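Asker: below: sequence and its predicted model.
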Amino acid sequence: MQKDAYTLILEAIEGGTYRPGDRLVESELAERLGVSRTPVREALQRLETQSMLTRDGRSLIVASLDHNQLAELYVVRAELEGLAARLAAKHATEEEIRVLKDMIDEDRAHLGDPEALSRANRRFHKQIHLASHNRYLVQQLGLVHRSMALLATTSLAAEGRGEAALAEHEAIVNAIANGEEAAAQSALRAHISKAFETRLKLDAASHRRESEG
């Protein structure tokens, strides 16, 4: 199935082709995607409505999240992801659990490559969402993860965070595999909390470098 302009632009933002602050020009996008300007215009309007893009004068740029928005996003993410893990512990099939375990083994190959690890991390979390077997929760988590694309860097870029994140993933999957609903929920919420803490430290270090520069 051919992807529409909206999906292609959204994937480009999620994949880091367009980062927060980047200007999106209708004519350039149409040429790049090989489509007419009308579907691109409609896609940009839709993304603006969803707060993925924001106005800068007459131009549209990829939105960025301030500190308060970031904190709010992580609060919602921790609650919804925790619920997904709890439901996965109850409803996940043996096949889904095997897939999660295989993902962790495969993701070890990406240690040292934060961008690849970030993509693998998104796939892992999406698999837990699906294992919850709750379509409404999957839908809401899709919105949350779309907003996560507005973060310019990944917390997995922090020293040692990749190894720690995989260990946390392992604890989450073990709880799901054992049907331990409360433990799965707690492990995933702790994982999100640690990711948020790491991101705050990265941001603080970045601001310190800027002020010193």
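Answerer: All right, it came through fine. Numbering: from 1, shown residues only.
Asker: only C-alpha atoms for contact and neighbour calcs from this point on.
Answerer: Noted.
Asker: pull out the buried residues from the biggest helix by length in the chain.
Answerer: The helix that spans the most residues within the chain, counting by DSSP state H, is helix 181-212. By neighbour count on 16 or more other Cα atoms under 10 Å, the buried set for helix 181-212 is 181-196, 198-200, 202.
Asker: check contacts around residue 101.
Answerer: Residues in contact with residue 101, defined by Cα atoms under 8 Å, 6 or more residues apart in numbering, are 170, 173.
Asker: okay, and it sits in which element?
Answerer: Take DSSP states H and E as the rule and residue 101 turns out to sit in helix 94-107.
Asker: would you mark the buried spots in that helix?
Answerer: Going by neighbour count (16+ other Cα under 10 Å), the buried part of helix 94-107 is 96, 97, 100, 101, 103, 104, 107.
Asker: state the distance from the first one to residue 109.
Answerer: Counting by Cα to Cα, to the nearest Å, the gap from residue 96 to residue 109 is 21 Å.
Asker: another one to put next to it:
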Amino acid sequence: MILEAIDVGIYKPGSRLVESELAERFGVSRTPIREALQRLETQSLLTRDGRSLIVASLDHNQMAELYVVRTELEGLAARLAAQHASVEEINVLQQMIDADRERVSDAAALARSNKRFHKQLHLASHNRFLVQQLDLVYRSMALLATTSLAVEGRGPVALDEHQAIVLAISNRDGPAAYEAVKRHLSEAFVTRLKHDAGAQAW
């Protein structure tokens, strides 16, 4: 529940997490809250500021490193999906894109459905170990305070990139699926860098 709250932006990078407040918010005792916080700190999702725990943030280099790993793992997932995804799974991915075109002007809704699309892509690889590793990567993605989909004009382009991924998978073309993911995540990373640079401009 804490991780989900970070993921949806209730707690942003730099937010201080207080045991008593979390226990009240989630309606549980402080013991499981304490254990959860310790686990999230071990996973580097939280960091210490004196005696307090705060939501960690990723610097430029860490973000770049994360995108490198994400691109390789997700590219592999797409390549495997081209080999192993069922017709039904491919149809679901296509239906997700079609539905997203109806909500393309709503960045928050698109960001949520984007996560579902990528998760479905991971599952279509039919490799449980790869899915587990991608889950860890996506946990760290929650530390990025903004979504590249919030940048004006990014939504429709991202959906076209999703379409290229699904087309390659439906054609059972593993290398093309890998390259389509690589292009998609490269564009997302460039968009995020430009957005962050603009936000820091004086």
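Answerer: The structure has been received and is ready for your questions. Just so we're clear, the structure is a prediction, and the values are computed from it rather than from any experiment.
Asker: can you calculate the TM-score here?
Answerer: Laid over one another, the chains give 0.99 as their TM-score (TM-score structural alignment, normalised by the length of structure 2), with 202 aligned residues with a Cα RMSD of 0.7 Å.
Asker: neighbours of residue 115 of structure 2, how many?
Answerer: Residue 115 of structure 2 sits with 12 neighbouring residues when counted by other Cα atoms under 10 Å.
Asker: likewise for residue 8 of structure 2?
Answerer: There are 15 residues near residue 8 of structure 2, going by other Cα under 10 Å.
Asker: counterpart of it in structure 1?
Answerer: Taking TM-score structural alignment, the alignment pairs residue 8 of structure 2 with residue 15 from structure 1.
Asker: enumerate every residue touching that match.
Answerer: By Cα under 8 Å, 6+ apart, the residues touching residue 15 of structure 1 are residue 149.
Asker: rewinding a little: what residues in structure 2 pair up with the helix holding residue 101 of structure 1?
Answerer: Counting by TM-score structural alignment, helix 94-107 of structure 1 corresponds to 87-100 in structure 2.
Asker: mean shift of that stretch relative to structure 1?
Answerer: Here the mean offset of stretch 87-100 of structure 2 against structure 1 after fitting is 0.4 Å, by mean Cα distance after the TM-score superposition for structure 1.
Asker: just checking the distance from that stretch to the centre of its chain.
Answerer: Between the centre of stretch 87-100 of structure 2 and the centre of its chain there are 19 Å (Cα atoms, centre = their mean, to the nearest Å).
Asker: now swap in stretch 66-85 of structure 1 and tell me
Answerer: Put simply, stretch 66-85 of structure 1 sits 11 Å off its chain's centre (Cα atoms, centre = their mean).
Asker: so where in structure 2 does that stretch end up aligned?
Answerer: Using TM-score structural alignment, stretch 66-85 of structure 1 pairs with 59-78 in structure 2.
Asker: which residue is the nearest non-sequential neighbour of whatever residue of structure 2 lines up with residue 198 of structure 1?
Answerer: Matched to structure 2 by TM-score structural alignment, residue 198 of structure 1 sits across from residue 191. Once flanking residues are discounted, residue 191 of structure 2 sits nearest to residue 148: 6.0 Å by Cα to Cα, 6 or more residues apart in numbering.
Asker: equivalent analysis for residue 54 of structure 2, please.
Answerer: Distances taken as Cα to Cα, 6+ apart place residue 16 nearest to residue 54 of structure 2, at 4.3 Å, with adjacent residues excluded.
Asker: count of residues packed around that neighbour?
Answerer: The number of residues packed near residue 16 of structure 2 is 17, by other Cα under 10 Å.
Asker: measure residue 106 of structure 1 to residue 100 of structure 1 for me?
Answerer: According to Cα to Cα, residue 106 of structure 1 and residue 100 of structure 1 sit 10 Å apart.
Asker: correction: residue 53 of structure 1
Answerer: 33 Å.
Asker: and what of residue 204 of structure 1?
Answerer: 33 Å.
Asker: so which bits of the helix or strand hosting residue 120 of structure 2 are buried?
Answerer: Assigning secondary structure by DSSP H and E places residue 120 of structure 2 in helix 107-123. Counting neighbours by 16+ other Cα under 10 Å, one finds that the buried residues in helix 107-123 of structure 2 are 107, 110, 111, 113, 114, 117, 118, 119, 120, 121, 122, 123.
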